[in-house]
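Asks: Just the structure for this:
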Amino acid sequence: MNDKRLSPRVLSSIANNKIVAPLNLELIVADHCNIACRQCNHASPIVKKWNASVEETQRTLTLLADVFRCKTLRILGGEPLLNPNLVDIILIAKQSGIGDAVQLTTNGMLLDRLSDEGWTALDEIEISFYETSKLTEAKIDAFKRKGKQFHTRVNVSKYPNFRMTFSSQTSDNTALVEDIWQACKMANVWGCYSLRDGTLYRCPQSIYIGEFADRNFGDEGFKLAERAQLQDDLLAFLNAPGPLKSCRNCVGSSGKKIEQTDLTRRTWKTDLDKPLEDMVDFGLLEQAKIESNIIDDCRTPLRKKRILSKLAKKIRSFSV
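Replies: Here you go, the predicted model:
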C-alpha cells in the first residue's frame, strides 16, 4: 500500500468551528422497503421492520448540528415513505440547518403519500427509478409538476444495473480487503456517512453486515452523546484509517455490474454466498485505486434521455 499513484482519501475538515463532510450525510429513517432489490446495499430485503422515531431524530440532529455540517442531508431508507412520521422528521431535518439542502431519496412508488407540508419543507426529491417499480411517465410528470408547485427540485435517475456489494463469506484475503478499501468511493471520496438511531457510521454497509455475516465484530459506529470533546472525537472517528472490520464482507464500490432485479427474501440472502474474489470487478478496482472521479455508471439521469427523445422528435418533424 505504499504505491504513490494511489489516490488520497477525501477527509472531513474543520471550517467555521464545525466538521465539514466531503459531501453528504445520510439520515436513515426506515430499514425496510416495499421492493427487494438484488444486492441492496442497505440489506433492506432481510432486515426487520424499523422506523426512526421523531424524538431520537430531534435529539441526534440537534446535538450533531452543533459540531457538523454537510452539503446535503439525504433522508432515505429502506423506503423512507414507510415511516409514518416522515413529515415530522423532514421538518426537524430542515430546522436543524445541518445541511445546505434537505433531500428525500425514494423509489417513488409511495410518493403520493407525502403531504404538501413535506413537499414544502424539502429542497429536493431524488426518485430512484427501477424497472420493477412500474412508475409511468405520466406519474413522473405529475411529481415534477408538484415539485414546481412547491419549489422542490425533482430529479429522476434510472438504475438498470446495480453493483454487487455484500458477501456472507468473510474474507481472509487481507491484501484484497485493503485494495477494496482503498478503491471504495463511498468511504474515501463521497463520504457516505450514515446516521441511524443515534449512531453515526462511516458507510451504510457497515450498519447491516451483521444481518447476514456469521461473525461478531461489534458496532462500528459512533454513538452520539453530549461530551466535552465531541467534535474532536467525531472528527478522529470519521478520518480514522481503514479498512473497517466490515470490509471483509463487502466489495465497496468495485463490485461486478448486475441487472437490477427483485429477489425473494430467501434467495436474496443465498445470493450473497460467494467469496469476495467472485464479486469484484478487478478492472474497476485497479482504476478506482488511482482515480477519484469515477462516475456512477449504474445511474442514468432520466431527464437527459427524455430531452434527447423530445429533440429527436422535433428534428423528425422538421424533416417531414
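Asks: alpha carbons only for contacts and neighbour counts from here, please
Replies: Will do.
Asks: Might one say that residue 127 is in contact with residue 143?
Replies: No. Between residue 127 and residue 143 there is no contact, the gap being 9.7 Å when judged by Cα atoms under 8 Å.
Asks: run this one through as well so I can compare:
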Amino acid sequence: MATFALVKRASYAATVAAMLLGAVQPANADPIRVGYWTSGVSLGFGAVLEARKFLQQRGLDVQFVRFADVNAPNRALAANAIDFAFAAPAAAVFSSAAEGVPLRIVLATQPADVEFVAPRDSPIRTLADLRGKRVGMSPAGSSVAAIATAVLQGNDGIRSGDFSLVPGNEARLAQFLVQKQVDAAALRSVTLTQIGELKVKRLGTFGDEWKKLTKSDATPYIGVSVVRADYLAKHRDDVPKLIAGMRDALQWGADHRSDVSAILQRSANLPANDADAYAARWSDINRVTFEPIDIATLKREHQIFVDGSVIEGALPADLFDTSPYTASKSIR
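Replies: Here you go, the predicted structure:
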C-alpha cells in the first residue's frame, strides 16, 4: 500500500541543502525561490522560464532551484528551502497539506498525458493482465504512481499489492522495457514519441482510464503549482505576477516551438529529435489554469486517492487559493 507520510521539516534540512546546487542568494535581496524537477514534463517548462526570463520580465527577483528527484520540490517546500514549485506532484502535495505543511495550491499545470504500454511481443493484452506483473513508472509519491494505482484498482480490481512498482525516470523506464526488466510501464506520450524505435503496444491512457473511473470528461492533473502560505501572505502582489509570467511562457512556447527545441538542446542536452518531440506537444503537456473545473478535478483526485488507500488525510479548507490566479488575469 503506497502512502506518503510527511517527514518532519528538520529531517530534510541537510538533504535539501545538498540539492540546492550551490545557488547563492544575492546580498540584500529577497528573491522568490522557484523549485522544479529537472526531468519529466517540468524540465522543458523550467528551461524556458529560465532561458527567456519571463518571471524577471514581470519584475520579480527569482532564484531557480533544480532538483534531480520528482518528490524533492515538495520536500523542499516543507523544509522552507523554496517558496514556490510550479510542477509539484499533486498526490505528494495533498499528503503534505493533510499533514499540516502550510501550502497553497494556486494553479493546475501538468495534465496526465501518460500511457500504459507493454512490449509489442508481450502476451499482455489489457490492463487487467498487469496483475502480478512488474510495472515501471515514476516513484511512489509521484502523481503518476498515484493515478496509475487508482485506475488499476478502480477499473480492474488490481490493488497496489497485486503488482510490483518499479520506479525510474522516463529514460530509465524505456530502457527497462527494452531489456525486459519490466513487463509494462506508464510513460508520458512525449517519451513514446521521442523513442519511436521502442516497439510497444498501447494498453490504455491515463485520460481514458480516468474518464472510465470517474464517469466524467475530466482529465486528471499530475502536477500543480504550490506556494508556501507564509510567502503568499507576505507577497500577495508577487504571486499573481509569477502566474502572469508563467502564462507568458506558455503562450510563447506554443508560438515558438523551434526556439523551445533549441533551448532544450542547449540547456538540457537533449538530442534534436527529442527536443523537437517535446516542443511539438508543448500545449498538450503544460497548462496555466485554475478554473472551477480544475479545482473540482483536483478535489476528486484526492478523494479517489484516499478511497483507494493511495494516500491518507483530509485536505485543509484553505488549500486551494484562487486569489492569485484571479488577480493575474488583470495583469497585461
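Asks: Please state their TM-score.
Replies: The TM-score (TM-score structural alignment, normalised by the length of structure 1) is 0.28; 156 aligned residues with a Cα RMSD of 6.4 Å.
Asks: Common neighbours of residue 127 and residue 143 of structure 1, please.
Replies: Common neighbours of residue 127 of structure 1 and residue 143, counting by Cα atoms under 8 Å, 6 or more residues apart in numbering, are residue 154.
Asks: for structure 2, longest helix please?
Replies: Criterion DSSP state H: the longest helix present in structure 2 is helix 238-255.
Asks: name the helices or strands packed onto that one?
Replies: In this structure, helix 238-255 of structure 2 packs against helix 40-52, helix 54-57, helix 282-285, helix 323-328, with contacts taken as 3 or more Cα pairs under 8 Å, 6 or more residues apart in numbering; DSSP states H and E.
Asks: Out of those, which is closest to residue 93 of structure 2?
Replies: Nearest of those to residue 93 of structure 2, taken as Cα to Cα: helix 40-52 at 15.7 Å.
Asks: Next, the angle helix 238-255 makes with that closest one.
Replies: Between helix 40-52 of structure 2 and helix 238-255, the angle comes out at 100 degrees (axes from the mean of the first three to the mean of the last three Cα atoms, to 10 degrees).
Asks: And helix 40-52 of structure 2, what's buried?
Replies: Neighbour-count burial for helix 40-52 of structure 2 flags 40-50 (criterion: 16 or more other Cα atoms under 10 Å).
Asks: Please report how far the residue nearest to residue 222 of structure 2 when sequence neighbours are not counted lies from residue 238 of structure 2.
Replies: Closest residue to residue 222 of structure 2 apart from its sequence neighbours, by Cα to Cα, 6 or more residues apart in numbering: residue 143 at 4.8 Å. Per Cα to Cα, to the nearest Å, residue 143 of structure 2 is found 28 Å from residue 238 of structure 2.
Asks: higher neighbour count, those two?
Replies: The neighbour comparison of residue 143 of structure 2 against residue 238 (other Cα atoms under 10 Å) goes to residue 143, with 27 against 19.
Asks: Does that one touch residue 92 like I think?
Replies: Yes. If you go by Cα under 8 Å, residue 143 of structure 2 and residue 92 touch, sitting 7.2 Å apart.
Asks: hang on, the earlier thing: distance to residue 299 of structure 2 added to the helices and strands packed on helix 238-255 of structure 2, as TSV?
Replies: Shown next, in TSV, are these (distance: least, Cα to Cα, whole Å):
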stretch	distance to residue 299 of structure 2
helix 40-52	22
helix 54-57	29
helix 282-285	20
helix 323-328	18
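Asks: To residue 248 of structure 2, which of those helices lies closest?
Replies: For these, proximity to residue 248 of structure 2 was assessed by Cα to Cα; helix 54-57 is nearest, at 6.7 Å.
Asks: Point out the other helices and strands that that closest one packs with.
Replies: Against helix 54-57 of structure 2 (3+ Cα pairs under 8 Å, 6+ apart) you get helix 238-255.
Asks: contact partners of whatever helix or strand comes next after the helix it packs on?
Replies: Following helix 238-255 of structure 2 in sequence order, the next helix or strand is helix 257-267 (DSSP states H and E). For helix 257-267 of structure 2, contacts defined as Cα under 8 Å, 6+ apart pick out 44, 47-48, 51, 253, 270-272, 275-276, 278-280, 282.
Asks: Tell me the buried residues in helix 257-267 of structure 2?
Replies: Residues 257, 259-265 are the ones in helix 257-267 of structure 2 that count as buried (16+ other Cα under 10 Å).
Asks: ok, now stretch 89-103 of structure 1?
Replies: For stretch 89-103 of structure 1, by 16+ other Cα under 10 Å, it's 89-94, 96-99, 101-103.
Asks: Could you do stretch 88-108 of structure 2 as well?
Replies: Buried-residue list, stretch 88-108 of structure 2, by 16+ other Cα under 10 Å: 88-99, 101-108.
Asks: Tell me which entries of those residues lie within strands.
Replies: 88-89, 103-108 (DSSP state E).
Asks: Which stretches in the stretch 1-150 of structure 1 count as strands?
Replies: Here the stretch 1-150 of structure 1 has its strands, by DSSP state E, counting those that start in this stretch, at 13-15, 18-20, 24-28, 68-76, 99-106, 124-129.
Asks: Out of these, which is the most enclosed?
Replies: With neighbours defined as mean count of other Cα atoms under 10 Å, these peak in mean count at strand 24-28, which reaches a mean of 24.
Asks: who does that one touch, helix- and strand-wise?
Replies: Strand 24-28 of structure 1 makes packing contacts with strand 68-76, strand 193-196 when contacts are defined by 3+ Cα pairs under 8 Å, 6+ apart.
Asks: now those as TSV including distance to residue 233 of structure 1?
Replies: Listed next are those as TSV, based on distance: least, Cα to Cα, whole Å:
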stretch	distance to residue 233 of structure 1
strand 68-76	12
strand 193-196	15
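Asks: and residue 235 of structure 1, which of those is closest to it?
Replies: Closest among these, using Cα to Cα: strand 68-76, at 9.2 Å.
Asks: who does that closest one touch, helix- and strand-wise?
Replies: Contact here means 3+ Cα pairs under 8 Å, 6+ apart; on that basis strand 68-76 of structure 1 packs against strand 18-20, strand 24-28, strand 99-106.
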